[in-house]
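# Fold the following and give me the result.
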Amino acid sequence: MAATAAAILAVSTAGCTGAPEQGGSATPDVRIAAVGDMNDAGNIDPDSPSGRNAAAITRLVQDNEIDAFLGLGDFQYDTAYCDDYVNYWATLWSGTMPKLYWVSAPNHDWEPGRNEDLDNFMNGQCPGSPEKAAINMERGRIGNGEAYSKDLGNWHFAFLSSAHWRYNPAQAGAMTRWLDRDLAAAKEAGKHLAVVHHEPYFTSTTAEHERAGDHKPWIDVMWKHRVRLTLSGSQHNYERSCPVNNKDKCVDDGMTAFQVSTGGIALRPFTSSPRYIEKRFSDTHGFLRLTLHSDGSFDWNFVATRGPSTDSGTRPAP
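Next comes the predicted model:
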C-alpha cells in the first residue's frame, strides 16, 4: 500500500482546545446521530429501511437537532465506486453531508487496489456530487485510512479505519501509537473520550463475523485512557455493552460499546451471547441518538424506523 504512516496519521488533533471552562457558561450538550451499514446495491427506494433512516437523519440535520452525524462505515454495498455513491447513496443520504463525520470500512468502502473512491466522494471529487462531508469542509481531503480526531463540546472523538488491520497491520500499529498520543493529550486537556471504528471488538458472533480480535491493541489503549464510549458497526444488528474493560469485565469506569449497523442492510441473527452485552436485537432498522453532557454523563436512544425494538438509558458522570 502506497500510503505512508505519516500520511495515514496526518489528520490529527486539530480542534483539541484545552481544559473545560471554569466559572463561565456551561459547555453545551453534544447531540449525535450514528449508524453504519447503510445502503444496498442499487437502492434508491425512500421507503426502504435505508431510505427511512436517511430521511429521519436528514430531518435532524435540517432542523439543527443534531451537532454531528457519525457514519460508522459500509456506506454503500456491495463494492462502491464514485458512480455508486453518487447514484445510490447520495440519492437517499446526501442531506446528512453537512454534519457527517465518517470512517472507512473494509471492504465495501475501501480495499486498496480495488474500490478506493470513498475519500474522493467525501471530498466532493466524484463527478456529479461536489458537496463535501462536514469533516472535509473543516479539514480538507482525508484519505480512506487516515486517523483523525475532533472535539465536540467537552468530548473528544478519535476516528479510526478498521481496514488497516486487514490490509496493512504495520499501519494499524502506527495508528495505535497515534491513538495513544491523541487520547493522552485530550485527557490532559480535560476532555471525555470516545472512539469510532467500523469493526467491533465488544460484540456477539454472527454467521458472518466474530469480534475483531486483531483490534485488541486499540482496546488496550482505550482502556489505558479510560475511554467512555465507543461506536462501531459491521454486524447488521444492534448491541450495547455494559461499561467494559479490556478483559471483557463489566466495571464502573469501562467503555460503553455501541454497535449500530442497522442503517438499511438486511439484518443478521446472533450466534453467541457474551456476558458483557446488556442489550441487543436483530429485528429492527434504525439509528442511535446520543446526548453527551459536559460532565461525562450521556443519554442514548435507539430510534426505530422499521421494526419493534428500541433501547434507551443514561450513563451517569464518572
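# From now on I want contacts and neighbour counts done on CA atoms only, so please keep to that.
Will do.
# For the most centrally placed residue in the chain, which non-adjacent residue is spatially closest?
Centroid-nearest residue in the chain: Leu72, 3.4 Å away (criterion: Cα atoms, centre = their mean). Spatial nearest neighbour of Leu72, excluding adjacent residues (Cα to Cα, 6 or more residues apart in numbering): Gly36 at 4.3 Å.
# To compare against the first, here's the next sequence to fold:
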Amino acid sequence: MAKPCPPMMFTLLGAGLLALTAVPAAAGPDHAKNADVPAVLVGAGDIGSCASDGDEITAKLLDRIPGTVFTLGDNAYVAGTAAQFQKCYEPYWGRHRDRTRPTIGNHDSRTDEGDPYYDYFGKAAGPKGKGWYSYELNGWQVLVLNSTCDLVDCDADSEQLEWLADELSDSDAKCQVAMFHHPYFTSGSKHHSEPRVKPFWDVLYKHGVDVVLNGHNHNYERFAPQNPDGKADADGIAEFIVGTGGGGLNGFGHHAAANSQARDAKDFGVLKLSLHEDGYDWKFVAQPGSTFTDTGSADCH
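Reported below is the predicted structural model:
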C-alpha cells in the first residue's frame, strides 16, 4: 500500500532529495493517498534531429521509465518531412511510438501543413489538420492543443477554443493537464512569449486546470502557479517548459521572467509526472552526468 506523497513544494531542490519513485518519510493530511497508485506521464519537446545526439540520450531515459510518453512538438527537424520522421525521430523515440501521445509543433507543420506528422503518429495525433484531442489517465484529463496559430485559428471564438471549453465543462476530472508547443510565459532568449496562446490560458485558468506543458525554447523551466496576467496565484496554473528532447539546447535572457522557479539550459532530459488521484509529483530526469535536478509535489485545485 503506497504511503502519502509529500506536501506541496514549489522550490528547486538539491541533488539527492525526493525522487518521484522514492517513498517519502512523512506526509501531511492533504496527500493521504493510501492505495493511490500513480500513472506516469513522461516526455519532452523539440526532439528528433539528425544533427544532434540529444534524442538518442533522451530515448535511453525513456527506456527506463514506464508510462505514457508525451511529446511537446517539433518532433522531427527541421521541416517535419516524412524522411525526417523516419531518419531523425524513428531510430530513437520511435521505439516508444506505441505508448506516445504527441503534440504538433511549428517545425512539424512546415511540410504540407503537417501531413507527415499525422501520417507518422496516426490516430494518436488527433484529427488530421486539427491536432487537438483529449484523453484520460488515472482520473486526470489530458488536453493536447495545437498552437501553430499560423495554420489553425487560436482565437477565443475559434473551433479549437470552443472545443476546449466544452471538454473542460463536460469533464468531472479533479485534475487536468494541458500541453501545446508554444509557451505564453518563458525566460528563453531565442523565443519569446507567444501572445496568440493567451486565449488558451484564459480558458484553462477559468476551468481550474492545474498544469501546462510547453516546448519551443530548447531548455527546461518551471513556473510557480500563476494566472493569465502573470500574477502569482495559488489557484493558478503551473507551467513547465521542456524543450530538452534532443534537438539542441539554447539559453535564457539576462532576467528571469516573473514566477520562474527553476531553469536549466545545459542538459537534455525528460519531465516525469506521477499523476495521483488528487495531485502530482514532478521530476526533471536529466542526461547522465548532470548535476541539475528539479523535483516536487503539488495538490490539484
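# Give me the TM-score for these two chains.
Once superposed, chain against chain, the TM-score is 0.82 (TM-score structural alignment, normalised by the length of the second structure); 265 aligned residues with a Cα RMSD of 2.1 Å.
# sorry, back to before: tell me which residue of the second structure lines up with the residue nearest to Leu72 of the first structure.
Matched by TM-score structural alignment, Gly36 of the first structure corresponds to Gly45 in the second structure.
# And Val227 of the first structure, by the same measure?
Aligned counterpart of Val227 of the first structure in the second structure: Val209 (TM-score structural alignment).
# Assign that match to one of the three secondary structure states.
coil (DSSP: H, G, I helix; E, B strand; the rest coil).
# Then Ile142 of the first structure?
Strictly by three-state DSSP, Ile142 of the first structure counts as coil.
# For the equivalent of it over in the second structure, which non-adjacent residue is closest in space?
Alignment note (TM-score structural alignment): Ile142 of the first structure maps to Pro127 of the second structure. Distance criterion Cα to Cα, 6+ apart; nearest residue to Pro127 of the second structure, sequence neighbours excluded, is Tyr133 at 7.6 Å.
# Make sure I have this right: Ala258 of the second structure is in a helix.
No - using three-state DSSP, the secondary structure at Ala258 of the second structure is coil, not a helix.
# Which residue ranges of the first structure form helices?
Assignment of helices within the first structure using DSSP state H yields the ranges 5-8, 49-62, 82-84, 90-93, 118-122, 134-139, 163-167, 169-188, 216-224.
# Including mean neighbour count and distance to Val260 of the first structure, could these go into TSV?
What follows is the helices of the first structure, written out as TSV (neighbours: other Cα atoms under 10 Å; distance: least, Cα to Cα, whole Å):
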stretch	mean neighbour count	distance to Val260 of the first structure
helix 5-8	16	25
helix 49-62	21	12
helix 82-84	19	23
helix 90-93	21	17
helix 118-122	24	20
helix 134-139	17	21
helix 163-167	19	18
helix 169-188	19	22
helix 216-224	18	18
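# Looking at the ones you listed, spot the one closest to Ser294 of the first structure.
Among these, helix 169-188 comes nearest to Ser294 of the first structure, with 13.5 Å by Cα to Cα.
# Check which helices and strands the closest one is in contact with.
Counting contacts by 3 or more Cα pairs under 8 Å, 6 or more residues apart in numbering; DSSP states H and E, helix 169-188 of the first structure packs against helix 5-8, strand 155-159, helix 163-167, strand 192-196, helix 216-224.
# could you dump these to a markdown table with distance to Gly313 of the first structure?
Shown next, in a markdown table, are those (distance: least, Cα to Cα, whole Å):
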| stretch | distance to Gly313 of the first structure |
| --- | --- |
| helix 5-8 | 36 |
| strand 155-159 | 19 |
| helix 163-167 | 31 |
| strand 192-196 | 18 |
| helix 216-224 | 22 |
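# closest to Asn120 of the first structure out of the ones you listed?
Across these, closest to Asn120 of the first structure is helix 5-8 (Cα to Cα), at 15.4 Å.
# now that closest one: which residue numbers in the second structure?
Aligned using TM-score structural alignment, helix 5-8 of the first structure spans no residues in the second structure.
# who touches that helix?
Where contact means Cα atoms under 8 Å, 6 or more residues apart in numbering, the residues beyond helix 5-8 of the first structure that reach it are Gly143, Gly145, Glu146, Ala147, Gln171, Ala174, Met175.
# which among the residues you listed gets closest to Leu290 of the first structure?
Ala147 (22.5 Å).
# That concludes my questions; thank you for your assistance.
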